[in-house]
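K.L.:
Give me a 3D structure for the following:
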Amino acid sequence: MLAFGRIRLGILASVVLALGLVPMALAGRARAGESHAISMHGAPALPADFAHMPYANPDAPKGGRLVWGLLGTFDSLNPFIVRGLALQQIRGFVVESLMSRGNDEAFTLYGLLARSVETDDVRSYVTFHLDPRARFSDGKPVVADDVLFSWALLRDRGRPNHRQYYAKVAKAEAPDPLTVRFDFGGAPDRELPLILGLMPILPRHAVDPETFEETTMTGPVGSGPYRVTAVRPGASVTLTRNPDYWGRDLPANRGLWNFDEIRFDYYRESNGQFEAFKRGLYDFRNEAEPLRWHDGYDFPAARSGELIRDTIKPGMPQPSEYLVFNTRRPLFSDVRVRRALTLLFDFEWINRNYFFGLYTRAGGFFAGSELSAYGRAADARERELLKPYLAHIPPDILDGSFRLPMSDGSGRDRAALRAALALLSEAGYVLDGTVLRQRATKTPLTFEILVTTRDQERIALAYARDLKRAGIEASVRAVDPVQFDQRRLGYEFDMLQNRWDQSLSPGNEQSFYWGSQAADISGTRNYMGAKDPAIDALIAALLEARERPEFVSAVRALDRTLMSGFYAIPLFNVAEQWIARWNRVERPSTIALTGYLPETWWHRPDAQTK
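P.N.:
Okay, here's the model as predicted:
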């Protein structure tokens, strides 16, 4: 239900703000119960009078240009809809949210468009009090009517995650032009106030709901520090810093958004992208290929120090790569088949021969953090949560003794092959000469592995070689990044490589990753098609948790359930961020918990802009 009151709030707000009639209660001190920040668990780390984020340099000089090199292409500047391939950095750089993340904490938000936030102990509602200074880039004030408009628009026409999250609001209303209240109707979701705090705010006066779901090359009107000033379709997007940006002096923004111009250049192919970087055509890259990081930076600029390589160890769960089974396909519907195919992946051989031993791997989805269940026995809270579903949790996953198979590294491990064939036999498959066939129908076990990068192809080809020893024919299909994304979003694949980045405070997005409802909606990240009541129940449990210990137990129980489904083959964990940058770009000495943050960087004043 959308309640606008007895008057048109947008008109009232414009009149009130234009005449400078903002009541002192709105522009002055916070009311009782209001706070400058909100945390998922515990209290915010920074006090109300904090000066700047600890990972930002408040004295960073302004000026210069930062050039990003992105792989792929784009056909839209609207990242809030399913259709098209959009420049994701529009969010944050151009379009702001009500609050901003504190990147040194698991999940804490600080004031941005909303100068304060208010909720109760059970979080049955949340109220945001807007900063009366907030303006869109066209000079129009940001008012409660814009917030209500954005909520309703994204709930009805936005991406699947927006529709899923914002539909949980039972009632939204604006008591005055600078206040918005969302009531949740008793839904047990303690994260929802923070989810709404991260809602992108769009101007009612500049957005047509009827055309919102169409791709566009027109830069949106936002309230953020940058405006879209140039677009070369499929090639580049240029953002220019708004000299009249309303929020430049906010504590959360001090030391951020330092470049006068940011340009995003697109490259269709990864080798060409790297060659462009070596020539200095863009300023930094987050290196994802160990082979390249190990021996690909032996060129003059790297040797002279003109190019800097940073190895950063963030405090988040380690990003992990997986080969994902599409369980919507009948051949992957049996967990015994998925477990057998996991046994046949020779990580030790691939890590030694392709990645110089730089990678490790873990069996779950929260590797290297307290949230991971891999190698840990379930505690009493976990066992209570898992009690209705214990029949589907293998004992070794429950007691923490489960380990991913470790081969002899020869590429021809016979023990793994025997164990895999035994499982496949249980699932109804038998070797017919050199071909593995379904016993009843004689249908051979064959599938396609979809890839888009050189590293993905090398891994897939090595895996296909090992599968061949078991009589399984896996073809490797290499496609360009655009086609790869389209097929992944539409679940048009048998198996592909994917990475899920996790935080220290997983929440509603877990439903988007592997909730039952998401399995049937195009554009979600439930690529494996998981549909398990246990997963849904454990996501609900982590959302209901009020204290950190019970939250950790709920996440670990979810991790055990995901491991038990063998929905994906863990390939490797990335314990470090490998960042290469030209020395014309400088960064703060303090690194955030989340790792590198280009928005905190600046252009060296004595360096020439490329």
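K.L.:
going forward, measure contacts between C-alpha atoms and count neighbours the same way
P.N.:
Will do.
K.L.:
Show the contacting residues for A420.
P.N.:
R339, A340, L341, L343, L344 (Cα atoms under 8 Å, 6 or more residues apart in numbering).
K.L.:
so the first one is in which element?
P.N.:
Here R339, judged by DSSP states H and E, is contained in helix 335-343.
K.L.:
Quick check: next helix or strand after that helix?
P.N.:
Next along from helix 335-343, by DSSP H and E: helix 347-354.
K.L.:
That following helix: which residues count as buried?
P.N.:
Residues F347, E348, W349, I350, N351 are the ones in helix 347-354 that count as buried (16 or more other Cα atoms under 10 Å).
K.L.:
What's the first helix or strand after that helix?
P.N.:
Taking DSSP H and E, what comes next after helix 347-354 is helix 380-386.
K.L.:
Buried residues of that next one, list them for me.
P.N.:
So for helix 380-386, counting by 16+ other Cα under 10 Å, buried means R381, E382, R383, L385, L386.
K.L.:
correct me, but the fourth one touches A557?
P.N.:
Yes. Under the contact definition of Cα atoms under 8 Å, L385 touches A557, with a separation of 7.2 Å.
K.L.:
Now the common contact residues for these two.
P.N.:
L538.
K.L.:
S223 against F93, yeah?
P.N.:
No. Counting by Cα under 8 Å, F93 is not a contact partner of S223; they are 9.0 Å apart.
K.L.:
higher neighbour count, those two?
P.N.:
S223 (31 against 21; other Cα atoms under 10 Å).
K.L.:
Relative to W246, how far out is the more buried one?
P.N.:
Using Cα to Cα, to the nearest Å, we find S223 at a distance of 8 Å from W246.
K.L.:
Let's compare: structure for the following, please.
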Amino acid sequence: MVHAEPKHGIAMYGEPALPADFKHLPQANPDAPKGGEIVFAESGSFDSLHPVITKGNPPWQLRYMIFESLLGRSYDEPFTLYGLLAETVETGPNREWVEFTLREEAAFSDGSPVTVEDVMWSYEILGTEGHPRYLGAWGKIEKMEQTGPRSVRFTFNTVDFELPLIMGLRPILKKAQWEGHDFQASGIDVIPIGSSPYVIGDFEPGRYLNLERNPDYWGKDVPFMQGQMNFDTIRYEFYGDGDVVFEAFKAGEANTYRETNAEKWATQYDFPAVQSGDVVLSEIPHKRPTGIQGYVMNTRSPQFQDWRVREAMIQVFNFEFINQTLNGGREPRIQSYFHNSVLGMEVGAPATGRVAEYLSAYDDLPPGALEGYALPASDGSERNRAGVARALDLMAEAGWTVQDGVMKNEAGEEFTFEIVLNQGATQDRQVIDIYAASLARIGITPTISAMDSAQYTERTNSYDFDMAPYWRSLSLSPGNEQRLYWGSAMVGENGSRNWMGVESDAVDGLIEEMLTADSQEDFQAATKALDRVLTAGRYVIPIWYSDVSRVAHVKELHYPETLPMYGDWLGFQPELWWYEE
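P.N.:
Have a look, this model is predicted:
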């Protein structure tokens, strides 16, 4: 009989790397001074301060910077959590339940204590009225009960070894604040109260937002927080256009800027502030999967239900030419969803061993999942003759041919589709303009619709698009979020991340295999198999990735010498940075 016992942390596999008496996270600098300001320039806008519901367009950072959770994640480990609002976590022998005990001193920013009642209410309201990202885990809770003055237990109705960790990461809200308010109403009338080191200060919708340090923050002595959240003010300045954001940084209106374009980094960062040393150019390496970034095809649209059409769209996309034009050819291409990591598939090679065993259980595998699949590579010329020829063959197999210069079916109906873009996304527009010229070579003229960020969010949340820019970060510990990204249950749920509309027994089954794996070896094999099915499904036209992040910042902004394995990702900036003259 295995007896559970309260612990200071929990890992997805094995034990946490840090001992119970750890003083700080290894990537945090406990001696970092407090004070100063970090200013971000952001493209887009916001019209809501309520980041845990579907409606509205809140700054995405609020979800992480205002609310705390029972446990906090260390991004120097694949998936390990340590006590934050909770001082201990305890699980059943088979993780069939999890119990958290709150710290006695845990408090909201208004000074009121964080109670078990707040915790239970937060889980229920998020699970029933919150954003779809919270619904899946809530449906797996058989019972939620208070087990002591500061303890709450969740008992599960399904086998899912990740659930205890997921339960530790839910944002905790103050129940009393929402009495008499419609929780699902978007807007700026209710300023959310959290327990984090920051409170919402001055703001103007669409223009700027200040987060101010709470001088009475309850958790200043918690080990997990040592060396974190060091700024007095975190400010977000909003601009309507991506190019304006960079110019705002150069003009000193922001003091940090993350560059995603390698060519621009190499050629446009010699302005006076860099030459004088007032602005520092930092390259920060990482060991995380590429994730998937590119242009997603919505299979809810009849145009993209045939895999041959989707493969044709990939063949026409002249990556090598686009990469050379925009990046000077400096960036490698994303080859699969978990590329660049131990979880990624073997590109172009047949599945073997445990991976092949997992795949062989399914009858709905896309072509190439078992045999091997690789993205096409052009000769780098603008014409891309081989890709265009292959695309024409594939379209013909799917019933589409070029008639009088236009791609049509036997009924004479024209093949076209709409690409929606956020008008502030300059790089996406550059890519799509080149792509549209390539599509013209096979008789296709897409409609390109650029819109403001609020309309873009509304359109993509309701899947009202044929093709759109798409980015999903993936970690070294993928779990329940995979259902939200590409699970069948999410196809009809507005606001999910399954933009491509995947409905696949293989995808659903492999996610389950991944979640219930009882060894690291099976977990990796199931994830590699999932990677094969998603990639061979040809839902996304992938672009490039960087194995470093490029951050330009004023010389007064610093980050620790010890970098987390995830690098410049969640939990890095602004959490670990500090300001020092």
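K.L.:
hmm, back to that, need the overlap of contacts for S223 and W246 of structure 1.
P.N.:
Joint contacts of S223 of structure 1 and W246 (Cα under 8 Å, 6+ apart) are A134, R135.
K.L.:
Helices of the stretch 151-300 of structure 1, residue ranges please.
P.N.:
160-166, 192-197, 270-278, 290-295, 300-304 (DSSP state H, counting those that start in this stretch).
K.L.:
most packed of those helices?
P.N.:
The highest average neighbour count among the helices of the stretch 151-300 of structure 1, using mean count of other Cα atoms under 10 Å, belongs to helix 192-197 at a mean of 23.
K.L.:
That one corresponds to what range in structure 2?
P.N.:
Per TM-score structural alignment, the counterpart of helix 192-197 of structure 1 in structure 2 is residues 163-168.
K.L.:
One more: stretch 500-512 of structure 1?
P.N.:
Stretch 500-512 of structure 1 maps onto residues 472-484 of structure 2, going by TM-score structural alignment.
K.L.:
ok, now stretch 109-128 of structure 1?
P.N.:
Going by TM-score structural alignment, stretch 109-128 of structure 1 sits over residues 81-100 in structure 2.
K.L.:
what does the matching stretch rub up against?
P.N.:
Taking Cα under 8 Å, 6+ apart as the rule, stretch 81-100 of structure 2 contacts 2-11, 16, 68-74, 101-103, 106, 151-161, 163-165, 168, 222, 224-225.
K.L.:
ok, now stretch 506-519 of structure 2?
P.N.:
Applying Cα under 8 Å, 6+ apart, the contact partners of stretch 506-519 of structure 2 are 13, 159-162, 358-359, 362-365, 479-480, 482-483, 486-488, 522-524, 526-527, 529-530, 533-534.
K.L.:
Which among these count as buried?
P.N.:
13, 160-162, 358-359, 365, 479-480, 482-483, 486-488, 522-524, 526-527, 529-530, 533-534.
K.L.:
Need the counterpart of E521 of structure 2 in structure 1.
P.N.:
Here E521 of structure 2 is matched to P549 in structure 1, going by TM-score structural alignment.
K.L.:
Quick check: its match is in a helix.
P.N.:
Yes. Judged by DSSP: H, G, I helix; E, B strand; the rest coil, P549 of structure 1 forms part of a helix.
K.L.:
Quickly note the distance from it to G42 of structure 1.
P.N.:
11 Å.
K.L.:
swap in A340 of structure 1?
P.N.:
43 Å.
K.L.:
out of the two, which sits in the busier spot?
P.N.:
Neighbours were counted for A340 of structure 1 and for G42 using other Cα under 10 Å; A340 has more, 22 against 12.
K.L.:
Identify the residues contacting the equivalent of the more buried one over in structure 2.
P.N.:
Using TM-score structural alignment, the equivalent of A340 of structure 1 in structure 2 is A312. Shown in contact with A312 of structure 2 (Cα under 8 Å, 6+ apart): R390, A391, L392, L394, M395.
K.L.:
okay but the first one is in contact with Q315, surely?
P.N.:
Looking back up the chat, that one is R390 of structure 2. Yes. Here R390 of structure 2 reaches Q315: they are 6.8 Å apart, a contact under Cα under 8 Å.
K.L.:
Between these two, which is the more surrounded one?
P.N.:
Neighbour count, other Cα under 10 Å: between R390 of structure 2 and Q315, Q315 has more, with 24 against 16.
K.L.:
Relative to F22 of structure 2, how far out is that one?
P.N.:
52 Å.
K.L.:
contact partners of stretch 360-371 of structure 1?
P.N.:
316-320, 372-374, 403-404, 500, 502, 504, 552-553, 555-556, 559-560, 562-563, 570-575.
K.L.:
Secondary structure of V39 of structure 2: a strand, I assume?
P.N.:
Yes. Under three-state DSSP, V39 of structure 2 falls within a strand.
K.L.:
can you pull the contacts of it?
P.N.:
Taking Cα under 8 Å, 6+ apart as the criterion, V39 of structure 2 is in contact with I234, R235, Y236, E237, E253, A254, N255, T256.
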